[in-house]
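J.: Fold the following.
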Amino acid sequence: MTQNIKTEQLTQAGQQIEHDSFAIVDREAGAHHYTGAQWQVVRRMIHATADFEFNGLAEFSDDAVEAGIAAILNGAPIIADVEMICVGLSKPRLAHFGMHTHQFIADDDVIADAKRVNSTRAVQAMRKAARLDLLNGGIVAVGNAPTALLEVLRLIEEEGVKPALIVGMPVGFVSAAESKDALSASKNIPWLITRGRKGGSTLVVAALHAILSLAESRQQNG
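T.: Have a look, this model is predicted:
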């Protein structure tokens, strides 16, 4: 198998530590129901958190991984709910595919709109992304704000936007589990979620890095 260059650790020592960590995850995780490609995503999520509960909590639509690979190979934008996701994603890995990240949660106009209509900044940030036509064909990455995910679902239903993939992993106690349940009921948009209250930006970054790696393998192997 051809070794990935752009989506591996930059040093041999780093690569060895990561590969050894993946081997431990594979050995200790036990049985799972995921496909080979899905497991590469899940085990990276476990690797990032040392939490084996994601073997089971992570769920995919049937076409999620393939849709993510295709979007990456097309240089799709990533629209995140919070800056932490944008900071966590490897810039060299994204640059290899000509990808850019976007987040609008702290923009002055977003804050002003949220105050004016008494909504959340996350809702207004996703509305801004829709106005800029970033959601159509983009990868939506939500790790913090359930209201961002619910707004994207509304935009899909009412305004016909069509992301290439939604990575929906908001963490928390208010609407986090419910927003992911609503996403998993979607029939037309590929999705990747974590069931229940667990989630977070770290998991979203890990999942996207795994799909970036799968995309590079596809690229190299034709």
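
J.: from here on, contacts and neighbour counts on C-alpha atoms
T.: Fine.

J.: any idea how far the residue lying farthest from the centre of the chain is from residue 129?
T.: Within the chain, the residue lying farthest from the chain centre (C-alpha atoms, centre = their mean) is residue 116, at 29.9 Å. Distance from residue 116 to residue 129, counting by C-alpha to C-alpha, to the nearest Å: 18 Å.

J.: Quick check: which element contains the residue most central in space within the chain?
T.: What sits nearest the mean C-alpha location of the chain, by C-alpha atoms, centre = their mean, is residue 167, with 3.6 Å. Using DSSP states H and E, residue 167 maps to strand 165-168.

J.: Second input sequence below; structure requested for side-by-side comparison:
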Amino acid sequence: MEWTETLCRETGIRFLTTRPSEIEAASFAIIKEELGQEFLKACPQDQLPVLCRVIHTTADFSYKESLYFSEDAVSKGREALASGIPIITDTTMAASGINKTAAAAHGIQVRCFIGDEDVKEAARESGITRSAVSVDKAARLYPDCIYAVGNAPTALMRLYEKIRTGEIRPRLVVGVPVGFVNVVEAKELILSAGVPCIVARGRKGGSNVAAAICNALLYDRKV
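T.: The predicted structure is shown next:
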């Protein structure tokens, strides 16, 4: 790609510009350069596109240490998507961030139940979070799914319970909620659930990270 240097005369700041269609490729080139050749050689090649897209979304290179992949998680996730199973998310933000064109190419529905009236009512009556109730609804409607959690540790905790009872069996859990209360613990819990998972260990994560991982599985084969 060709770069052009532009100078802002008022500030003296220099910018590198390229064609809009090449900006993403340029970003990934920078990410790979900063990760370094030693890391790139050591990183499993199916995991690298997922990691790079998370870093692209967050500009946070600490994910190269904290993003955990269970055995064959990427290949199992892609196989599940190729079969057309739905992606369930814990937030509308995560659902909005998933590439609908790429999902539609596989006949995949992207669903989030957090705003459904029956979920709101059940949460009020039971005194538990809407995120947990959403897992209950997913277990009834889509027990075979990919479940992506970017915000609510209670969703991961409920998933663990439902997996243990056999009411839901996600083909992949994306466990990347962000925060301070029960976040670390819920992530560690899902690691012991016996299902394929991609988990951002520690406090970091977010709906944007959950969407980035799903997008990487949908359309990134290499970077």
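
J.: counting contacts, what elements does the longest helix along structure 1 pack onto?
T.: For structure 1, the helix with the greatest residue count under DSSP state H is helix 201-221. The helices and strands touching helix 201-221 of structure 1, judged by 3 or more C-alpha pairs under 8 Å, 6 or more residues apart in numbering; DSSP states H and E, are helix 36-49, helix 64-73, helix 83-88, strand 139-142.

J.: So which of those is nearest residue 106 of structure 1?
T.: helix 83-88 (8.7 Å; C-alpha to C-alpha).

J.: matching residues in structure 2 for the closest one?
T.: Aligned using TM-score structural alignment, helix 83-88 of structure 1 spans residues 92-97 in structure 2.

J.: Distance-wise, check residue 97 of structure 1 relative to residue 25 of structure 1.
T.: Residue 97 of structure 1 is 28 Å from residue 25 of structure 1, by C-alpha to C-alpha.

J.: Report the buried residues of the match of helix 83-88 of structure 1.
T.: Using 16 or more other C-alpha atoms under 10 Å as the test for burial, stretch 92-97 of structure 2 gives 93-97.

J.: Make JSON lines out of the residues you listed and add distance to residue 57 of structure 2.
T.: Listed next are those as JSON lines, based on distance: C-alpha to C-alpha, whole Å:
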{"residue": "93", "distance to residue 57 of structure 2": "14"}
{"residue": "94", "distance to residue 57 of structure 2": "13"}
{"residue": "95", "distance to residue 57 of structure 2": "15"}
{"residue": "96", "distance to residue 57 of structure 2": "14"}
{"residue": "97", "distance to residue 57 of structure 2": "11"}
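
J.: which bit of structure 1 covers stretch 209-217 of structure 2?
T.: Using TM-score structural alignment, stretch 209-217 of structure 2 lines up with residues 203-211 of structure 1.

J.: so where do the helices sit in structure 2?
T.: Assigned by DSSP H, the helices in structure 2 fall at 23-35, 37-42, 48-58, 63-66, 73-82, 92-97, 100-105, 117-126, 130-141, 153-165, 183-191, 207-219.

J.: And the ones you listed: which comes nearest residue 197 of structure 2?
T.: helix 73-82 (5.9 Å).
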